[in-house]
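Colleague: This is a predicted model, with the sequence first.
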Amino acid sequence: MYSLEGKSAVITGGGSGIGKAIATLFATQGATVHILEMNAEAATATITALNGSSAVLRAHAHSCDVSNQEQVKSVFQEIGQVDILVNNAGIAHVGTVETTTEEDFTRVFDVNVRGAYNCLHAAIPLMKAQGKGVILNIASIAALVGITDRFAYSMSKGAIYAMTLSVARDYLAHNIRCNSISPARVHTPFVDGFIAKNYPGKESEIFEKLSKSQPIGRMGEPAEVANLALFLCADEASFITGNDYPLDGGFVKLNN
């Protein structure tokens, strides 16, 4: 089950964290994986690891700024066949509306929102020409509930959630499915770096506090997001479109 054999999957931000886990699992399940990544070294490291595995010999890295539409169009035209698009690339920001500068707001918007739009804009014509396609957007629980000090980030993920519904509706007749996943905190290198930078000497204490903010008592793991992503992008999920899936350890419904 959940074979992606013969499919071409584009994964943005696939050099680390959730994107890397998705790229790795998709490749293992037979997909030809194309990683779009600003950090060329991270993308190359992921691809090298995949191509060194006995399970996969079909992985490619593309240096690309997803906020630059011309770069994105060029890369997608080079790839040609796009059966699956995973819009995962994103950046975070801490701040309220008062403490968020115009530069901060624009930077988050450009990567998280414009980046997803650019990839959708480039991929959908290719999918229409093929007569089918699957799109998965990585949103966040910040799109569903109020999160303290996450004004710009919440704005961007709310846009991802809304774009998911819009694309799902607009392309039903073209056999293009579009869903999203809204993770709570997931233990990635970003989280470790954020804690080390902002809470030096208190890393263990803060990690435990952040972990327990999920009712289940821990953070998610990138592989858990990848497992759900695999199902939603596989043929077994062919009746699913226009849905968002909170992957949150109970955060949205049970955090009362």
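Modeller: Nice, thanks for sending it over.

Colleague: Every contact and neighbour count from this point should use C-alpha atoms.
Modeller: Noted.

Colleague: where along the stretch 1-150 of the chain do the helices fall?
Modeller: All helices of the stretch 1-150 of the chain, identified by DSSP state H, counting those that start in this stretch, fall at 17-28, 40-51, 69-79, 102-108, 115-130.

Colleague: Please list all residues in contact with Val10.
Modeller: When contacts are counted by CA atoms under 8 Å, 6 or more residues apart in numbering, Val10 touches 33-36, 82, 84-86.

Colleague: which among the residues you listed gets closest to Phe194?
Modeller: Comparing those against Phe194 with CA to CA places Leu36 closest, at 23.3 Å.

Colleague: let's bring in a second model and compare:
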Amino acid sequence: MKTIFITGAGAGIGLATARRFAREGWRVGAADRDPQALAALARELGSSCWPLRMDVTDVDSVRRALAEFGMRSNGRLDVLMNNAGVLKVGAFEQISMAEHARIMQINVIGLMQVLHAAFPLLRDTDGAQVINMSSASAIYGIPDFASYSASKHAVRALTEALDLEWETHGIRVTDLMPPFVNTGMVQANLGASRLFDTLGVDLAAADIAEAAWQLVRKPRVHRPVSWRMRLLWPVSQVAPAALTRGLMRVLRRA
């Protein structure tokens, strides 16, 4: 039976992904800091779910959770989904440095800690794959999302680098790049930037879960999510930086 380990599985995209893969008969290692959310998910998914209390910023917690997962799965990890992340929107100088640091600690360092601890399991599983949650904000720095955007640029770079590094071990490293998704994290920040109104919040967590499933079926380094992103992504790779910068300015002021 195939297995997936999902960080931030207690809510939003992680929760929807746990449900999606469980429907396909996979065993789901559901990792989260919230024990009540994990208990609810375990009740819902039954024997398909292995709830694992974990904080991505605590390296000992990460190692313990992955060790427990490895014991339950007999050392198998087909897909690691690095989903845990946080968001704070607003003018850079009006967000505290503690909050900026928290964003980087969870979205980047936490993700790296999970990758590092999961590597032996991935290496020892034929055809293993990593799915990192990147973002549309990894295409170009997004105003009002400065530290979040920086964190997702880092995720994009890690994805590209490790997909090459870990090729020798037979591990694919990929990412999802969605625009705004209607989750509690985004809802908590609505009104903090005009970009939410300009671009809309049109995707549901289930849409990203489906994109994750499709990415497993047909892996590629970057998978833009939504028709707008699928159009914008190839253009962004060849367009002059000044054009992209100008577009960001227009969207923010619209």
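Modeller: Perfect, thanks for sending it. Because the structure is a prediction, the values reported are computed rather than measured.

Colleague: Could you identify which of the helices of the stretch 1-150 of structure 1 is most buried?
Modeller: helix 17-28 (a mean of 24; mean count of other CA atoms under 10 Å).

Colleague: that older thread, restricted to strands, list the contacts of Val10 of structure 1.
Modeller: 33-36, 84-86 (DSSP state E).

Colleague: Any idea which of the helices of the stretch 1-150 of structure 1 gets closest to Ala184 of structure 1?
Modeller: Taking CA to CA as the criterion, Ala184 of structure 1 comes closest to helix 17-28 out of these, the separation being 12.1 Å.

Colleague: How far off centre is the closest one?
Modeller: Chain-centre distance of helix 17-28 of structure 1: 10 Å, with CA atoms, centre = their mean, to the nearest Å.

Colleague: so where in structure 2 does that helix end up aligned?
Modeller: The counterpart of helix 17-28 of structure 1 in structure 2, using TM-score structural alignment, spans residues 12-23.

Colleague: What's the average distance for the matching stretch when superposed on structure 1?
Modeller: Here stretch 12-23 of structure 2, set against structure 1 after superposition, deviates by a mean of 0.6 Å using mean CA distance after the TM-score superposition for structure 1.

Colleague: Including distance to Gly6 of structure 1, could the helices of the stretch 1-150 of structure 1 go into JSON lines?
Modeller: What follows is the helices of the stretch 1-150 of structure 1, written out as JSON lines (distance: least, CA to CA, whole Å):
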{"stretch": "helix 17-28", "distance to Gly6 of structure 1": "11"}
{"stretch": "helix 40-51", "distance to Gly6 of structure 1": "17"}
{"stretch": "helix 69-79", "distance to Gly6 of structure 1": "14"}
{"stretch": "helix 102-108", "distance to Gly6 of structure 1": "35"}
{"stretch": "helix 115-130", "distance to Gly6 of structure 1": "14"}
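
Colleague: now for the ones you listed, which one comes closest to Ala173 of structure 1?
Modeller: For Ala173 of structure 1, the closest of these is helix 115-130, at 9.6 Å, according to CA to CA.

Colleague: quick one, the closest one and helix 69-79 angle?
Modeller: Inter-element angle recorded for helix 115-130 of structure 1 and helix 69-79: 30 degrees (by axes from the mean of the first three to the mean of the last three CA atoms, to 10 degrees).

Colleague: Show me what helix 115-130 of structure 1 is packed up against.
Modeller: helix 69-79, strand 84-87, strand 133-138 (3 or more CA pairs under 8 Å, 6 or more residues apart in numbering; DSSP states H and E).

Colleague: between the first one and strand 32-37, how big is the angle?
Modeller: Put plainly, it is helix 69-79 of structure 1. For the pair helix 69-79 of structure 1 and strand 32-37, the angle between their directions (the same axes, to 10 degrees) equals 160 degrees.

Colleague: What residues does the equivalent of Asn182 of structure 2 over in structure 1 make contact with?
Modeller: Using TM-score structural alignment, the partner of Asn182 of structure 2 in structure 1 is His187. Taking CA under 8 Å, 6+ apart, we find His187 of structure 1 in contact with 219-222.

Colleague: and what of Val201 of structure 2?
Modeller: 179-182.

Colleague: Present the contacts of Val10 of structure 1 as CSV; the columns should include distance to Asn256 of structure 1 and neighbour count.
Modeller: Supplementary listing: the contacts of Val10 of structure 1 in CSV, determined by distance: CA to CA, whole Å; neighbours: other CA atoms under 10 Å:
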residue, distance to Asn256 of structure 1, neighbour count
Val33, 40, 29
His34, 41, 26
Ile35, 39, 27
Leu36, 38, 28
Val82, 42, 26
Ile84, 37, 26
Leu85, 35, 25
Val86, 32, 28
